[in-house]
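Enquirer: coords please:
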Amino acid sequence: MKKLWAASLAAAVLAAVIPLSAFAEETPKNGTPPSAAELAPNARSAVLLDADTGTVIYEKNSHDKLPPASITKIMTMLLTMEALHDGKLKLTDKVRTSEYAASMGGSQIFLEPGEEMTVDDMLKGIAMASGNDASVAMAEKLGGNEQGFVQLMNEKAAELGMKDTHFSNPNGLPVNNHYTSAYDIALMSRELLRYPQITKYTGAYQDYLRKDSEKPFWLVNTNKLVRFYPGADGLKTGYTSEAKFCLSATAKREGLRTIAVVLGEPNTKTRNSEVSAMFDYAFSQYMMKSIYKPGDYLGKVKVEKGTMPELVLTADQPYSVLMKKGGKADEFRKELQIPAEIKAPVKAGDVIGKLVIYQGNTKVKEFEVKSPIQIEKAGWWKLFKRTTSNLFS
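Expert: Here you go, the predicted structure:
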């Protein structure tokens, strides 16, 4: 436990003696954003996209297979959040630290062999402090052992269409056959953001672990943009001597959430500066155009032999598209593609068809259209009365 106290004390001393400006200089003041061609000049690879629609705004060598360092932990957090969502895990569940997990070097939260910590605290340790030890402990909890979890990671990567990726561990420490691309990182970052509660961890600048102990451990987020860039609330930094300085970052303003990924930057100052410039470009040049709001009427479809003769379809989420600022809103057209009739029974959430958005003749986005309610199959008497009523009407 001595090393826990030493680490916490060192962090506290640093906080006392290092002025705020020392961190702030890593992020430039917002000015006139560059053109897209000037973005991320020092990055080995980069991509900028709209998180809601997945539209790529800018990319540079975005499919190059590169070591991701601790950005790997986005997948570790994603599988954890998925398990929480599916009820396989609770935030209050205790996670025991094995000797192997405690032996991880690099960035860590100094877990001791046999130490137990809640899933909630493990997520803090992974998201904020980039704890290699916490990542392995969490992996062993979910996968039985590290390799079992790595298999889950690669299965999820395949499910998300991450074609440039192969994982070999849950924390990104250097190892053979462990690689991904800026584009694939953006894909898994976008998937992680489907669980909005993750930004409680990735967007916090500081917190504590072991709060009830005599020696609480201070956490400071390795991603300084969450403090110094307006709207930034995640996601994950990374560094190894091979990968250089990496970052998958997200920020939201006026309904537009963007994801910026850079790999192979020369230092943290350049990394943060170039990601900030990518955000500046996105927010100054683009906006979200609302097509339908939740609850808006979309259309209706006949239901064969249903307890209701027709189903009214409404938007179950905001339907929006990315558009250039200053563009013409009427250049978008929408097309509802649904059958003339469907058969009962219909379950709530069943996909009935799709809404396709075009810009000119180019398809820019499509949304699934789902049934908002359940409609059972009607009995013969109800159908007889309906037929009779229709005859007389």
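Enquirer: contacts, neighbours, all on C-alpha from now
Expert: Will do.
Enquirer: all helices of the stretch 101-250 of the chain, in order?
Expert: Applying DSSP state H, counting those that start in this stretch to the stretch 101-250 of the chain gives helices spanning 119-127, 132-143, 146-159, 182-192, 199-202, 225-228.
Enquirer: of all those, which lies closest to Lys65?
Expert: Judged by CA to CA, the one of these that comes nearest to Lys65 is helix 182-192, at 8.3 Å.
Enquirer: just how off-centre is the closest one within its chain?
Expert: Distance, stretch centre to chain centre, for helix 182-192: 7 Å (CA atoms, centre = their mean, to the nearest Å).
Enquirer: what is the orientation angle of that helix with helix 146-159?
Expert: Counting by axes from the mean of the first three to the mean of the last three CA atoms, to 10 degrees, helix 182-192 lies at 100 degrees to helix 146-159.
Enquirer: show me how far stretch 219-226 is from its chain's centre.
Expert: 17 Å.
Enquirer: not counting it itself, show me its contacts.
Expert: 23, 27, 125, 127-130, 202-209, 232-237, 272 (CA atoms under 8 Å, 6 or more residues apart in numbering).
Enquirer: could you also give me the structure for this second sequence? I'd like to compare it with the first:
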Amino acid sequence: MKKVLAFLCAAVLLSTSARALDVDAPSALLMEKETGTVLFSKGEHEKLEPASVTKVMTILLTMEAIDAGQLSYDTVITASAHACSMGGSQIWLKEGEQLTVDEMLKAVCVVSANDCAVALGEQIAGSEESFVERMNQRARELGMNDTTFQNATGLPAAGHVTSAYDIALMSRELILHHPDIRKYTTIWMDTLRNGASQLVNTNKLIRFYEGATGLKTGSTDAAKYCLSATAERDGMELIAVIMKDATSAQRFEDAKALLNYGFSTYSLVNVTADQVLAPIPVSLGTQATVQPVIEQKSLLLEKAKAGTLTRDVTMTDHVQAPVSAGDPLGTLTVSSGEEVLAEIPILVGEEVPRITWSQMLRRLLRSAFLAG
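Expert: Here you go, the predicted structure:
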């Protein structure tokens, strides 16, 4: 049902003026975080080198390891010779130097530190090679079909490719399920090593774009200039992906153009019925009623339509046990004028088993006793 709803949303949205928008980058994509709706795309499945935007996956796996209890922000990591040999963007770790996960995440998110990205991967998986296997496995799980990772950093390597669409998928997974990453990705300037190491964010949008929340820059001679830019306004967060732009300045201009288009054209509307959904009677159940729930919480709409919504509920008047959580009870239809924008399922909120003969007998005896 979620796929059907996503298709309906996409069909409505892609019929708008997105075709009139363009960017200089040969590959680009704009996605809304909550629904995953693509609002603009250009060469979105072209397999290109992502440079340090690769580190979105490195950061995602680090955050998942923290959630799983494998790491904590206070875990101390000792830098290996391999991690210290990376070159490129780095904080110049020395072999044997110790920093916490918190400090290394900050270095990766703010200055794209290759040495810290590899050190995190080694801590999680034992080696960078094993960590890259996890990166590719996670990519497959997310449906990143254009992607093959060869390292944890995005440093040039044969066959290390992804697409704007795939970058949006992993960026969405990170910011949707790990919002705490913002405490790193929104840093403009900071320090490490008790103030000895200065950090300035490679993502200039953090300072100069209203609502910027992240996420990751990248550039090499082959990849040129890449960016996964996230920003939030009025409760809606957008992901703008730019690949292979000609200059650093142009990637930020292209990202701003996509974000400005998204924020000026669309709104994220909370989906609720006009009235409280009353419990539905359950026949032959272990309880007398079940509470309907609306699974879909938000709907992405053109701003012109968001202010003219009507909501109509159609729902069954009773159900017969047994019922399972997620069984259909009805539909919430959201319309703008005569146009139906979405038909959202109303579902059973909890399991209700069928009453047994012994339970029914006890219920009848209790009713008779109370009546007497």
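Enquirer: what would you report as the TM-score here?
Expert: The TM-score (TM-score structural alignment, normalised by the length of the second structure) is 0.82; 348 aligned residues with a CA RMSD of 3.4 Å.
Enquirer: that older thread, rebuild the helices of the stretch 101-250 of the first structure as a markdown table, extending it with mean neighbour count and distance to Ala36 of the first structure.
Expert: Below are the helices of the stretch 101-250 of the first structure laid out as a markdown table (neighbours: other CA atoms under 10 Å; distance: least, CA to CA, whole Å):
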| stretch | mean neighbour count | distance to Ala36 of the first structure |
| --- | --- | --- |
| helix 119-127 | 25 | 30 |
| helix 132-143 | 26 | 35 |
| helix 146-159 | 18 | 29 |
| helix 182-192 | 24 | 17 |
| helix 199-202 | 20 | 27 |
| helix 225-228 | 21 | 21 |
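Enquirer: right, and those helices - which one's nearest Tyr58 of the first structure?
Expert: Nearest to Tyr58 of the first structure, of all those, is helix 182-192, at 10.6 Å by CA to CA.
Enquirer: other SSEs contacting the closest one?
Expert: Applying 3 or more CA pairs under 8 Å, 6 or more residues apart in numbering; DSSP states H and E, one finds that helix 182-192 of the first structure contacts strand 45-50, helix 73-85, strand 244-253, strand 256-265.
Enquirer: closest to Ala16 of the first structure out of the ones you listed?
Expert: So among these, strand 244-253 is nearest, using CA to CA, at 26.2 Å.
Enquirer: for the first structure, longest helix please?
Expert: helix 268-285 (DSSP state H).
Enquirer: relative to Ser130 of the first structure, how far out is the residue mapped onto Asp190 of the second structure from the first structure?
Expert: Superposed on the first structure with TM-score structural alignment, Asp190 of the second structure falls opposite Asp207. Asp207 of the first structure sits 13 Å away from Ser130 of the first structure, going by CA to CA, to the nearest Å.
Enquirer: for the two, indicate the residue with more neighbours.
Expert: The residue with more neighbours, out of Asp207 of the first structure and Ser130, is Ser130; 27 against 18, by other CA atoms under 10 Å.
Enquirer: residue contacts, the more buried one?
Expert: Ser70, Lys73, Ser107, Gln108, Thr222, Lys236, Thr237.
Enquirer: by neighbours, which of the residues you listed wins?
Expert: Thr237 leads the contacts of Ser130 of the first structure on contacts (other CA under 10 Å) with 30 neighbours.
Enquirer: that one matches what in the second structure?
Expert: Thr237 of the first structure maps onto Thr217 in the second structure when the alignment is built from TM-score structural alignment.
Enquirer: so its match sits right up against Val53, yeah?
Expert: Yes: assessed by CA atoms under 8 Å, Thr217 of the second structure is found in contact with Val53 at 5.6 Å.
Enquirer: anything in contact with each of these two?
Expert: Counting by CA under 8 Å, 6+ apart, the residues touching both Thr217 of the second structure and Val53 are Cys226, Leu227, Ser228.
Enquirer: could you export these as a markdown table, including neighbour count?
Expert: Shown next, in a markdown table, are these (neighbours: other CA atoms under 10 Å):
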| residue | neighbour count |
| --- | --- |
| Cys226 | 32 |
| Leu227 | 31 |
| Ser228 | 28 |
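Enquirer: how close does Met81 of the first structure get to Arg96 of the first structure?
Expert: Note on Met81 of the first structure: its distance to Arg96 of the first structure, by CA to CA, is 18 Å.
Enquirer: just Lys377 of the first structure next, same as before
Expert: Lys377 of the first structure sits 50 Å away from Arg96 of the first structure, going by CA to CA.
Enquirer: between those two, which one's more packed in?
Expert: Legend: neighbour count by other CA under 10 Å for Lys377 of the first structure and Arg96, higher for Arg96 (20 against 16).
Enquirer: not counting sequence-adjacent ones, nearest residue to that one?
Expert: Nearest-residue entry for Arg96 of the first structure: Glu116, 4.4 Å, with adjacent residues in sequence omitted and distances by CA to CA, 6 or more residues apart in numbering.
Enquirer: and what of Ser248 of the first structure?
Expert: Of all residues not flanking Ser248 of the first structure in the chain, Val261 sits nearest, at 4.3 Å (CA to CA, 6+ apart).
Enquirer: that neighbour matches what in the second structure?
Expert: So Val261 of the first structure corresponds to Val241, using TM-score structural alignment.
Enquirer: cool, and Leu111 of the first structure?
Expert: Using TM-score structural alignment as the criterion, the counterpart of Leu111 of the first structure in the second structure is Leu93.
Enquirer: does its match touch Ala79 like I think?
Expert: Yes: Leu93 of the second structure lies in contact with Ala79 (CA under 8 Å); the separation is 6.8 Å.
Enquirer: which residues are common contacts for the two?
Expert: Going by CA under 8 Å, 6+ apart, no residue sits against Leu93 of the second structure while also sitting against Ala79.
Enquirer: and the longest helix of the first structure, how far from the chain's centre?
Expert: Remark: helix 268-285 of the first structure is offset 18 Å from the chain centroid, using CA atoms, centre = their mean.
Enquirer: mean deviation of it from the second structure?
Expert: Superposing on the second structure and averaging over aligned pairs (mean CA distance after the TM-score superposition for the first structure), helix 268-285 of the first structure comes out at 0.9 Å.
Enquirer: go through that helix and flag the buried ones.
Expert: For helix 268-285 of the first structure, a neighbour-count test (16 or more other CA atoms under 10 Å) marks 268-283, 285 as buried.
Enquirer: looks to me like Lys88 of the first structure is in a strand.
Expert: No: the assignment for Lys88 of the first structure, made by DSSP: H, G, I helix; E, B strand; the rest coil, is coil rather than a strand.
Enquirer: now do the same for it: its match in the second structure.
Expert: When the second structure is aligned by TM-score structural alignment, Lys88 of the first structure is paired with Gln70.
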